[in-house]
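>>> show me the folded form of this:
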Amino acid sequence: MVVTGGGGFIGSYLVRRLVHDGWDVAVVDTMIRGDISRFRDVADHVEVFDCDVRDEESLVNAFRGAEVVMHLAAVNGTENFYKRPELVLDVGVRGAIAVVNAGREADVPDLVLASTAEVYQTPPIVPTPETVALTLPDSLNPRYSYGGSKIVSELIAFNYGQEHYRKVQVFRPHNVYGADMGWKHVIPQFAVRALEAADSSEHRPVPFEIQGGGNETRAFCFVDDVVDGVLTMYERGGHREIYHIGNDEEVTISELAKRVGDSLDVKLDIRSGRGAAGGTPRRCPDITKMRSIGYSPKISLTEGLARTVPWYVEHRADVVDNELM
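Okay, the predicted model is just below:
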């Protein structure tokens, strides 16, 4: 099995699980944004190809002999969507074309593509099923660089690959979190900001501003549950199918901030702020389709935060090197 983006957050958890499950695993990743240390405990059992996911010729070499390619390589993170949209689009779209073409050239039978909930932006139905219409609300807003690239990637996977692949599947992970997920996401940013606010403020509870009114909701899914979902989908799911993988435990952003504070033993005075343009007021996946093939998330948000936040406390000094500030 080949995992593109195997040095990334979800990719590295997937690589470790695959090795533990007995797969022969290869990783395609330049490690410019990924980090091989994320799967250091199984690195001796992984073949690493240091090549750009847009380099089709190199991908063919990496893919030969593989049963399945799981394409996870992307430039993720909300800050990147706004600040580096050209790179987000280039890696997303050109990478998808290169991966699908290389898989055909290397005679790989199965293809799994990681998409995103961003493909449907503000959904008309919540919890949201796989059949919802995909939307791009405003092509002038760089926020949609990521969602737009994933819409195109889904089309590429299903249409470029329909003449070759035995199985093509797309999964849309929803608000995945866990230790070492990077710094440009809401949970690590809340954790670091809460610690800084507690250190610098004499007020108790500690003043803590969030984007928007705080009533916006998300349904966060711990990374181990997502990996379990991906493997369940591949084993039991169908050809040319899309699956929403996540948790349907919905929580407001203000409640999330409170729970992050609680996990740090810091009581927060949560204050609303200006919302980001293009933000989605509510997001929660309908995971009925995944449940029908045997998937069920096991880790609650409270338990997941207890596994996640301490990692960010321990690595707090690293934030300076990760451009959070």
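
>>> please make it C-alpha for all contacts and neighbour counts, starting now.
Noted.

>>> what's the biggest helix in this protein, counting residues?
Using DSSP state H, we find that the single longest helix of the chain is helix 144-160.

>>> tell me the buried residues in it?
Residues of helix 144-160 classed as buried by neighbour count (16 or more other CA atoms under 10 Å): 144-154, 156-158, 160.

>>> contacts only, for the closest residue to Glu56 other than its chain neighbours.
Of all residues not flanking Glu56 in the chain, Ala98 sits nearest, at 4.8 Å (CA to CA, 6 or more residues apart in numbering). Residues near Ala98 by CA atoms under 8 Å, 6 or more residues apart in numbering: Val53, Arg54, Asp55, Glu56, Leu59.

>>> tally up the residues packed near the fourth one, please.
Glu56 sits with 22 neighbouring residues when counted by other CA atoms under 10 Å.

>>> likewise the first one?
For Val53, the number of neighbouring residues by other CA under 10 Å comes to 26.

>>> roughly how far does it sit from Gly22?
For Val53, the distance to Gly22 under the criterion CA to CA, to the nearest Å works out to 25 Å.

>>> to compare against the first, here's another:
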Amino acid sequence: MTAATDTVQYAPAQLDRDATFYVAGHRGLVGSAIVRKLKTEGFTDVVGKTSAELDLKDREAVFAYMSDIKPRYLVLAAAKVGGILANSTYPVDFLSDNLRIQSNVLDAALANDVERVAFLGSSCIYPKFAEQPIREDSLLTGHLEPTNDAYAIAKIAGILNIQAVRRQYGLPWISAMPTNLYGPNDNFSPNGSHVLPALIRRYDEAAKSGAASVTNWGTGTPRREFLHADDMADAVLHLLEHYDGPEQVNVGTGSDVTIREIAETIAGVVGFDGETQWDTTKPDGTPQKLLDVSKLAHAGWTSKISLADGLDRTVAWYRDHIDSIRG
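Okay, the predicted model is just below:
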């Protein structure tokens, strides 16, 4: 592939429903939602490999697979992810694994002339004390949250990778930064999950065991925004068909709640009527992380699944799959 001499010239339009569409991370929370969305929308050749079938950290294997399937479209939803405990304990793993996954998949996509790529990051890329709600131009304007800085740096590198491809090769690749996601196929592990699935598991187990109390980390005062994975999948397809530009696009609901409020809501959904205690010796993380979603709204998309409805559906899914879920 030769370097581009001009800026990206691309007019977003409906994607070819018969073209090969590779979803990297197709079994995860976001990837599985994207696969469901694509199939619902009539895509006939949606492909993916499990981590057991294809280790995305294996560069040679990734290049061989991409050369074999020759996708026209690609969503990079694969990543090593975790909550505060996992990120704080294994920063080397979160940095190294994610950098290798991103580099391998994006380089292989470039080598195989993949037309349209969407790289999915995380709202943790923004400074810990960014002005709220967080605009896209807040990137690299301040210090990161120390408990997940390694993961954030890897995701920032992914954004720069997309921008570099646009500048050097003129390809219409884009980046989307979701807020806190939840839904079917989430990680409910006690040590590796994010806050919402961790709370669902904790309160559900307490309700079933008849426990008198549940103890959560921190003070419960930080504010978080939550987006259902099916909404995220809908937004990704919308962006691929309606947006093109070098700047990452925030994907969220535009509203947030405190951790204490979400804990109380989950307790009610699962039927836990005991006491909630807070271990204030444990870290809170970023005090608030609410995304400015005006760029996304300007592109014609807003969230559709309410938090109440999304929680009901997620708890029901968790209980139906409790014997087979991750964790």
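
>>> what's the TM-score here?
Comparison of the two superposed chains (TM-score structural alignment, normalised by the length of structure 1) gives a TM-score of 0.84, and 300 aligned residues with a CA RMSD of 2.4 Å.

>>> need the residues that contact the longest helix of structure 1.
So helix 144-160 of structure 1 is contacted by 75-76, 81, 85-86, 88-89, 92-93, 96-97, 100-101, 111, 113, 115-121, 134, 136, 138, 168, 170, 240 (CA under 8 Å, 6+ apart).

>>> what's the matching range in structure 2 for stretch 6-16 of structure 1?
The aligned range for stretch 6-16 of structure 1 in structure 2 is 26-36, by TM-score structural alignment.

>>> what's that stretch in contact with?
Everything outside stretch 26-36 of structure 2 that qualifies as a contact, by CA under 8 Å, 6+ apart, is 23-25, 46, 48-50, 77-78, 181-187, 229-230, 232-234, 236.

>>> how about Tyr203 of structure 2, what's its match in structure 1?
In structure 1, Tyr203 of structure 2 lands on Ala194 (TM-score structural alignment).

>>> what's the following helix or strand after the longest helix of structure 1?
strand 167-173 (DSSP states H and E).

>>> would you mind measuring from the aligned residue in structure 1 for Gly121 of structure 2 to Val230 of structure 1?
Mapped onto structure 1 by TM-score structural alignment, Gly121 of structure 2 lines up with Ser115. Distance, Ser115 of structure 1 to Val230 of structure 1, using CA to CA: 12 Å.

>>> quick one: common contacting residues for those two?
Shared contacts of Ser115 of structure 1 and Val230, counting by CA under 8 Å, 6+ apart, come down to Phe171.

>>> quick one: which of the buried residues of helix 144-160 of structure 1 is nearest to Glu249 of structure 1?
Checking the buried residues of helix 144-160 of structure 1 against Glu249 of structure 1 by CA to CA gives Gly147 as the nearest, at 22.9 Å.

>>> and stretch 116-133 of structure 1, what's buried?
Neighbour-count burial for stretch 116-133 of structure 1 flags Thr116, Ala117, Glu118, Val119, Tyr120, Gln121, Thr122, Pro123, Pro127, Thr128, Pro129, Glu130 (criterion: 16+ other CA under 10 Å).

>>> ok so, going back, please name the nearest non-neighbouring residue to the match of Gly121 of structure 2.
Arg172 (4.7 Å).

>>> then Ala73 of structure 1?
Counting by CA to CA, 6+ apart, the residue nearest Ala73 of structure 1 is Gly5, at 3.9 Å.

>>> coming back round to it: mind checking what the residue nearest to Glu56 of structure 1 lines up with in structure 2?
Per TM-score structural alignment, Ala98 of structure 1 is aligned with Asn104.
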